[in-house]
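# sequence first, predicted model second:
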Amino acid sequence: MNEFEIKVDSSEEVRIDKYLTSYFKDYSRSFIKNLFSDNSILLNNKIAKPSTKVVFGDIILVSIPEKKDISIKPENIFLDVVYEDEYLAIINKPVNMIVHPTESITEGTLVNAIMYRFEKLSDLDLPFRPGIVHRLDKDTTGLIIIAKDNNIHLLLQKMFKDRRVKKTYLAIVHGRIQDSLVLNFPIGRHIKDRKKMSVRKDIGKEAVTRIFPILSNENYSLLKINIDTGRTHQIRVHLKYIHHCIVGDKIYGQKNEKVNFNSQLLHAYKLEFNHPVTGDKLTVSAEPDDTFKSAVKKLF
């Protein structure tokens, strides 16, 4: 880990994310944004948010992971491409596939597959994330958008930031939920386990999840879920917080499941947005996999 201590020399008040983007010219805005998400930026010894203003004399401490050479090779892995044009593609990601390689996992990822499938991909972020605009957890199935060039990547990122992409999920959870709910609880890194997220009313970022029950009984509920924000593990953390864990969630779920589907029952079902180039309304959906469908039949 490389640590940089920076003394702000700006004579005017400025947002810390803009200041750091200007300071670290070799890193993209997306890379700096990820550092904030990982709580890797401190301002005067306190965790900083991107919108925090800095003034002359402030001390910023930035922790940046050391760059390691990672060789990523295209792989001929089947992809369920549900939409494609010259600018972008939308993939229905299967369960147990991570989106991008890591230092320890360099094969079998969505990135390996799209590098083989598409001739052009954006390359704004780290070298092992070509085309990746947003992410899905390894155990979450469903729709993910791929950018084919850097301009589209930036346009899509801004659309997500401005909440102009409507994301709809399907989930099966423990317990009965009969009424629609709006969960508005800030989310941040878990206070003890840095690999997990949790509701954090002290340093958490805004997170809004909207829940609409489709089916329910004494033990389980099938939900349609919309998220206004896109925090890491947002749906899973919010559902755990209200004591309705997702069935099969190995991190935030129940320790002793009465049923075992060998899968987390969360599916990114639908994406709705205006095309960043043509302006046409796009509505793309993908049915859940056979495991999810069999769970619905068995539990309801």
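Perfect, thanks for sending it.

# CA only for contacts and neighbour counts going forward, please
Will do.

# and the helices in the stretch 51-200 of the chain?
With DSSP state H, counting those that start in this stretch applied, the stretch 51-200 of the chain shows helices at 110-117, 150-161, listed in chain order.

# most packed of those?
For the helices of the stretch 51-200 of the chain, ranked by mean neighbour count under the definition mean count of other CA atoms under 10 Å, the leader is helix 110-117 at a mean of 21.

# picking up where we left off before, Serialize the helices of the stretch 51-200 of the chain to TSV and add fields for distance to Phe185.
As requested, those are exported to TSV (distance: least, CA to CA, whole Å):
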stretch	distance to Phe185
helix 110-117	31
helix 150-161	18
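
# next one for the comparison:
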Amino acid sequence: MEITITLPADHSATTIQELLEKEWLVPRKVRHFLRTRKNVWVNAQLAPFHSEIRGGDTITLHFEKEDYSHQEIILGNAKKIQVLYEDEQLVIVNKPAGLKTHPNDVKETGTLLNDLAAYLASKKQKPYVVHRLDQETSGAILFAKNPFILPILSQLIEQKKIYRRYQAVVWGKLTKDLTITKKIGRDRHNRRKQVIDERNGKTAITHVSIAKSLPTQTQIYCVLSTGRTHQIRVHLESLGHPIVGDPLYQSRPAKRMMLHAIELHLTHPFTQERILVRAAPGLW
């Protein structure tokens, strides 16, 4: 695998060592191999790790197969993939409701990751999971296309530098915008569920804004400041306004769970390009 990246013109001067370790988060073992095998070039010239690099320089890294591991994925149906954004490093797709993000074991099929693997196979690329959406949730979801960028994107998720906005429809009438700060933990009686647990739960923050009031429901937008399992679903149910169609946290029948990741924004970690994706048409 070979990765070639041209630094943005305004990139600060640094060394190859600092760039790989602190900015691109290359694991120590992989950095060692890059150095000892002399697999780093700057502007097509072999470069030692102490070399200074500046904005506009082109960095090329060559990796051996053993540098990164990859779990084989059974190929699904490439035609099912709806691409919202794609470049050499990452891809954002529109996940349908009712489809699992990834298989739980190597023999499982019928997930989004299987279909994406088939889509990328023709380009001799492979998908890597950055984050997940619940099976019942639809919308924009981000995948890495190589293991090199994966830890960088994962860190951006952890640091809340990837903005995600959700649409939801809840039962009942919400009357004002609000922020929910109730802590969330695992339900001791049902491993599939999460519950409000102010004593032992983890911090969870959900920002809710009203889009439209309906006779028996409310259309809302949600933005997360934390990323707990089922966070939006549990927080809204705790207010007495569960998401319409939620199979775990309410019992009234509906065609689907009305939760959709409508927007995903991030700054590309290599090009500094601002990527703005909308998974239209969404729920309304």
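Received, thanks. The shown structure was predicted, so the numbers you read here are calculated from the model rather than taken from an experiment.

# could I get the TM-score for this pair?
Structural agreement between the two chains, given as a TM-score (TM-score structural alignment, normalised by the length of the second structure), stands at 0.70; 211 aligned residues with a CA RMSD of 1.9 Å.

# list the contacts of Ile177 of the first structure.
Pro213, Ser216, Ser221 (CA atoms under 8 Å, 6 or more residues apart in numbering).

# what about the first one, neighbour count?
Other residues near Pro213 of the first structure number 19, with proximity taken as other CA atoms under 10 Å.

# map it across to the second structure for me.
In the second structure, the residue paired with Pro213 of the first structure according to TM-score structural alignment is Ile210.

# in contact with the residue lying closest to that match once chain neighbours are set aside, which residues?
Nearest in space to Ile210 of the second structure, with sequence neighbours left out and distances taken as CA to CA, 6 or more residues apart in numbering, is Ile220 at 4.5 Å. Residues in contact with Ile220 of the second structure (CA under 8 Å, 6+ apart) are Gln167, Ala168, Val169, Val170, Val208, Ser209, Ile210, Ala211, Lys212.

# make a markdown table out of the residues you listed and add distance to Glu108 of the second structure.
Written out in a markdown table, the entries for the contacts of Ile220 of the second structure read as follows (distance: CA to CA, whole Å):
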| residue | distance to Glu108 of the second structure |
| --- | --- |
| Gln167 | 30 |
| Ala168 | 30 |
| Val169 | 31 |
| Val170 | 33 |
| Val208 | 36 |
| Ser209 | 38 |
| Ile210 | 39 |
| Ala211 | 39 |
| Lys212 | 40 |
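
# for whichever helix or strand Val208 of the second structure is part of, name the packing helices and strands.
Assessed by DSSP states H and E, Val208 of the second structure sits inside strand 206-213. Contacts defined by 3 or more CA pairs under 8 Å, 6 or more residues apart in numbering; DSSP states H and E place strand 206-213 of the second structure against strand 178-180, strand 217-224, helix 231-238.

# how about a cut-off of 10 Å?
Contact here means 3 or more CA pairs under 10 Å, 6 or more residues apart in numbering; DSSP states H and E; on that basis strand 206-213 of the second structure packs against strand 163-171, strand 178-180, strand 217-224, helix 231-238.

# in a markdown table: the ones you listed, plus distance to Thr267 of the second structure.
Written out in a markdown table, the entries for those read as follows (distance: least, CA to CA, whole Å):
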| stretch | distance to Thr267 of the second structure |
| --- | --- |
| strand 163-171 | 10 |
| strand 178-180 | 26 |
| strand 217-224 | 18 |
| helix 231-238 | 24 |
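
# in the second structure, what residue corresponds to Ile152 of the first structure?
Using TM-score structural alignment as the criterion, Ile152 of the first structure maps onto Ile149 of the second structure.

# which position in the second structure pairs with Met115 of the first structure?
Taking TM-score structural alignment for the superposition, Met115 of the first structure sits opposite Ala117 in the second structure.

# its match against Asn77, yeah?
Yes. Between Ala117 of the second structure and Asn77 a contact is recorded at 8.7 Å, counting by CA atoms under 10 Å.

# now do the contacts for the residue nearest the centre of the second structure.
For the second structure, the residue whose C-alpha lies nearest the mean C-alpha position (CA atoms, centre = their mean) is His131; its distance is 3.6 Å. Neighbouring residues of His131 of the second structure by CA atoms under 10 Å, 6 or more residues apart in numbering: Thr101, Ile141, Leu142, Phe143, Ala144, Leu153, Ser154, Ile157, Glu158, Gly227.

# contacting residues for the first one?
This means Thr101 of the second structure. Residues near Thr101 of the second structure by CA under 10 Å, 6+ apart: 95, 110-114, 129, 131-138, 141.

# Gln82 of the second structure versus that one, what's the distance?
For Thr101 of the second structure, the distance to Gln82 of the second structure equals 14 Å [CA to CA, to the nearest Å].

# try the second one
Relative to Gln82 of the second structure, Ile141 of the second structure is positioned 11 Å away (CA to CA).

# repeat that for the fourth one.
Distance check for Phe143 of the second structure against Gln82 of the second structure: by CA to CA, it reads 13 Å.

# neighbour-wise, which of the two wins?
Comparing Phe143 of the second structure with Gln82 by other CA under 10 Å, the one with more neighbours is Phe143, at 24 against 16.

# isn't the more buried one up against Leu120?
No. Phe143 of the second structure is beyond contact range of Leu120, at 11.3 Å (criterion: CA under 10 Å).

# what's the closest non-adjacent residue to the alignment partner in the first structure of Glu108 of the second structure?
Residue mapping for Glu108 of the second structure onto the first structure gives Thr106, with TM-score structural alignment as the criterion. In space, Thr106 of the first structure comes closest to Ile72 once its chain neighbours are excluded; the distance is 6.1 Å by CA to CA, 6+ apart.
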